[in-house]
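# next comes the sequence, and after it the predicted model I'd like to discuss.
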Amino acid sequence: MIMSTAPHNNATLTHGGLLAKNVIYNLLGMLLPLVVAMMTIPRLVKGLGTERFGVLALSWVVLGYFGVFDFGLGRVITKMIGEKLGKHQGSDVASIAWTGLFFLGMLGLVMAALLYMIAPLLVFRILKISAVLQQESLSAFRVLSLSVIFVILTVGLRATQEAYQKFAILNVIRTLNGILIYLAPLLLLPFTRIISHYVWALTGVRLVIMLINGAACAVQFPTIRRRPIIDLQLAKPMFRLGGWMSISNLIGPIMVYFDRFLMGAWISVAAVAFYVTPYEVIIKLLVITSAVVQVLFPAFSVSTSTENQKTALLYSRGIRILNLAFFPVVLAVILFSRTGLALWLTPEFAEKSTGVAQWLAIGIFLNAPGQIAYSLLQAGGRPDLTAKVHVFETPAYLAALYFGVKYGGITGAAIAWTLRLLVETFVLFYLAEKMIPHAIEKQREYKLFTLAATILFAALTFFSLTMVQSVLLFIVILLAALVWFGLAL
């Protein structure tokens, strides 16, 4: 992936073998952090206590959330570079990369200042944090503001590499980041329980990851080592395209993360721990979705302008792969989460968090094929459609979340989150059909399977089964699903 004037073959960047290999790289890069998370979270909960761990969990949320304040520029960089490569205009790539990084740096400074200023409001007015932890938490959130700059710049450095399908080195770095985010707090546990110290460690991790990504770009792309090429004429097309993407990027994480801030304000920070603990494991199932989507987005960016049949094929295969991958995993979570949580943590956690784990898993199942449609629309130059979907669904979701938390507690929040994803996914399916009518017939089959599986999963959450019954039911349902795939798909 060298920035040069040498032509790049479209077929190479969308070749099935390359895409499959990169999906495998992504999976490997995401699975090891999942193992580390499962090993470290119980020790952190025990060592820090429920409330301190709740604050640490919110710090993880902030680190994940502020990455989306790139105003869509990360995906814009990937899309614009992908288009240039598709048109054999590699000489323009350096200016796109540097200009994108310049704008991201400016945005990072603004977002860091914003978080620093609102930290007292979060700690003293919004979140229900005990008085003894408030000053400690305030220091933690202010330290987090520094990390925002590193997080946002990293988005641009990764986007440049993703455009060239360089997922091997990206996933080495991703694995390192995923491990250190959990391992750094664990290493501090014998020495301190002051939460700001843990956030300093997380900030140091994000700085190191940013520098490593920068070094990777410098090594792989010789032209990036030269004098920065900042072309302000790119501002208009970048922000026009990124403006729509930023709406989805800003609203999407609000709908993903707002639930736990609401629980922290309405119930307690301790309730956040009972929600976030299964969430931190269940959400790691998205490694499967991300592994596929991150590879398909740059491929869609290359193919949508000239190869409609190729785009339809990539789209259909992506949905089928994710349906096949997620069905047995989510089924296992539904049937075995109570036993698993009791063994992994405590019976108390199992009692309070099983419903959360089950409904979040159903939401992840729905989200997976929806993300394929979402990426296709954005790569195809229609980020306005995904933005409008998010704008229209936000009020309905917030209302559902309000009633979910009020009447169902943390499980009600998980149900509201999943219902939102149900509606969103099927709307995205409809919009994607308009872009690639070649895939409509297969779409009907995928939609029917997704809906039927969702109804089945939801029904299973109401049953309390023995281990033997769960195992037998798992085998029977899995065999039936395989028959469905074999006959219908």
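Received, thanks. As the structure is a computational prediction, the values presented were derived from the model and not from experiment.
# CA only for contacts and neighbour counts going forward, please
Fine.
# what about the longest helix in this structure?
Looking across the chain with DSSP state H, the single longest helix is helix 383-435.
# buried residues in whichever helix or strand comes after it?
Downstream of helix 383-435, the first helix or strand assigned by DSSP states H and E is helix 440-460. For helix 440-460, burial by neighbour count (16 or more other Cα atoms under 10 Å) applies to 440, 443, 446, 447, 449, 450, 453, 454, 457.
# second structure for comparison follows:
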Amino acid sequence: MKKNNEQPNFSKTTPSCNPHDGHSERLNANLVRGSLWSIGGQAAPLVASMIATPFVIRLLGTESYGVLALINVLIGYLGFADIGMSSASTKFGAEANARGDTEEEVAVIWTALVINSIPVLLAAFLLAIMSRTIVEQLLDLPQSLQEPTILALRISSLGFVARSISGVLNTPQLVRFRVDLYNSITASYNVAQISLVPVVLLLGLGLPGAVLLISFINFLMAVNMALISNKLLPFLRKPTLSIVLVKPLITYGSAILLIVLISTVLTGTEKIVLVRFASVKALAYYSVAFTIAKLLNVLPGALSQSLFPAFSRLQVNTEKKSLKTMYSQCCRGLLLCLFLSATFICFFAQPFLTTWAGAEYGRESIIPLYILVMGCFFEGMSYVPSFLLQAVGKPYMITYIQAAEILPYLLMTALLSSSFGAVGAAVAWSLRAIVESLVIFGLAARVLASYSSTIVDRSYKVP
């Protein structure tokens, strides 16, 4: 294995970064095409899940299905163990690709993969050896479910490792805007996983069999991701590590990890507070409204798969115009799409809620929904400046903003929820989202205003 202790070579350039050769136009086309593929990649598993879930619930039974959902939650929390290497690999890989530096791109991927593997393998190992303790001492499960759950947790740790590795191996696809390949792989394997679980249950393999299938499909997806990435970047088959990349990758990834952790707290805390200060029924009204309002973020989320690598490529350009132009175009396009989507949701919300969930929800959830739509509108708009800040190496700005929000937000949520129930929780969440969005837009404007031609940090130190 080659270890590169030299400073990265920044002398290699590519004419593709010249904004005057049509590169920006190609990026815009790739951005639109990638977003459409991302929407399709999210829609296919969603449809499959809507079809398969009723069968899984009946075949597993309520308690075992609850255990399966719990395992998914635990694995979701373990996802923090990758310390943000998927985003870090995409950012630094996109910059190397924009310069035409293939060796550097390979070094970024392999170095990020090694950094990622250490905490991920440790987390998987701890889950495997502590599964009995978790089941017997932390979870209040019936005796008949304890052994199957212990086995399922141990199996799921293997699938977790495979999925984490895939998050780094997809870098060549994302930086080349081959979102079609990325979404084809992830969507097909996710649909296969969702569709085959009922078959496994029909064969009598129970909860451990279902988790084994999920883990095996995650392993196959990682292998397929590696094969496709190797075709796009043939030199990837030759492992290359760069010592000088370790610090910037960890620094950047840690900032992304903090954003994810704090966002998790800010996104879900109001639900817990609402139960504490109002009632479970108020939470039900709020949850239905929140689920529908969050549909506004599907488009910004799909856009992000292409937007982040696009910004990362453009920010190494010596010309300011390309990055500023794409930023402006994305903001304007997203503004129009979100406005139309929000108007559509608000117009049809009450008849839909009444038909889908019942007259009670049509009556009690509609006001929280209107309020949450406003908050989700601003949250969706903030995706563009957020990814700009991350692409130019300033994710810590977002971390500071969100960390400063936690205490005021919790106090505001408790006060409003105790007085106004679901409506109060919706007001608290939306006010936080609006303020956060406006501050992030202000910071992004400052970054663009002070943007200089010496963008690239030649020592690979993240500011």
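Done, it's in. Here the structure is a predicted model, which means the values were calculated and not measured.
# TM-score for this pair?
TM-score for the superposed chains, counting by TM-score structural alignment, normalised by the length of structure 2: 0.77, backed by 434 aligned residues with a Cα RMSD of 4.2 Å.
# the longest helix of structure 1 packs against which elements?
helix 235-266, helix 269-282, helix 347-379, helix 440-460 (3 or more Cα pairs under 8 Å, 6 or more residues apart in numbering; DSSP states H and E).
# so of those helices, which one's packed in deepest?
helix 347-379 (a mean of 24; mean count of other Cα atoms under 10 Å).
# okay, the angle between it and helix 235-266?
Relative orientation of helix 347-379 of structure 1 and helix 235-266, computed by axes from the mean of the first three to the mean of the last three Cα atoms, to 10 degrees: 160 degrees.
# relative to residue 258 of structure 2, how far out is the corresponding residue of structure 2 for residue 370 of structure 1?
Correspondence of residue 370 of structure 1 to structure 2, assessed by TM-score structural alignment: residue 382. Relative to residue 258 of structure 2, residue 382 of structure 2 is positioned 18 Å away (criterion: Cα to Cα, to the nearest Å).
# next one: residue 234 of structure 2
In this view, residue 234 of structure 2 and residue 258 of structure 2 are 34 Å apart by Cα to Cα.
# if we can go back for a sec, any chance of the helices and strands packed on helix 383-435 of structure 1 in a markdown table with distance to residue 416 of structure 1 as columns?
Shown next, in a markdown table, are these (distance: least, Cα to Cα, whole Å):
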| stretch | distance to residue 416 of structure 1 |
| --- | --- |
| helix 235-266 | 9 |
| helix 269-282 | 14 |
| helix 347-379 | 9 |
| helix 440-460 | 13 |
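# ok, which of these comes nearest residue 208 of structure 1?
Nearest to residue 208 of structure 1 among these is helix 269-282 (22.9 Å), distances taken as Cα to Cα.
# and residue 151 of structure 2, how many neighbours does it have?
By other Cα atoms under 10 Å, 18 other residues sit near residue 151 of structure 2.
# again with residue 439 of structure 2
A count of nearby residues for residue 439 of structure 2, using other Cα under 10 Å, gives 15.
# not counting residues beside it along the chain, what's closest to the equivalent of it over in structure 1?
If you follow residue 439 of structure 2 across to structure 1 using TM-score structural alignment, you land on residue 427. Nearest residue to residue 427 of structure 1 in three dimensions, chain neighbours excluded: residue 389, at 7.8 Å (Cα to Cα, 6 or more residues apart in numbering).
# structure 1: which residue goes with residue 339 of structure 2?
Under TM-score structural alignment, residue 339 of structure 2 pairs with residue 327 in structure 1.
# which residues does its match contact?
Contact analysis of residue 327 of structure 1 by Cα atoms under 8 Å, 6 or more residues apart in numbering lists 365, 453.
# and for residue 483 of structure 1?
Taking Cα under 8 Å, 6+ apart, one finds nothing in contact with residue 483 of structure 1.
# ok, the nearest residue to the match of residue 370 of structure 1 once chain neighbours are set aside - contacts?
Closest residue to residue 382 of structure 2 apart from its sequence neighbours, by Cα to Cα, 6+ apart: residue 437 at 5.1 Å. Going by Cα under 8 Å, 6+ apart, residue 437 of structure 2 touches 378, 379, 381, 382.
# any idea how far the closest residue to the second one other than its chain neighbours lies from residue 299 of structure 2?
Closest residue to residue 379 of structure 2 in three dimensions, ignoring its sequence neighbours and counting by Cα to Cα, 6+ apart: residue 433, at 5.6 Å. Spatial separation of residue 433 of structure 2 from residue 299 of structure 2 under the definition Cα to Cα is 17 Å.
# which of these two has more residues huddled nearby?
residue 433 (23 against 18).
# thought that one was touching residue 380?
No - assessed by Cα atoms under 8 Å, residue 433 of structure 2 is found out of contact with residue 380, at 9.4 Å.
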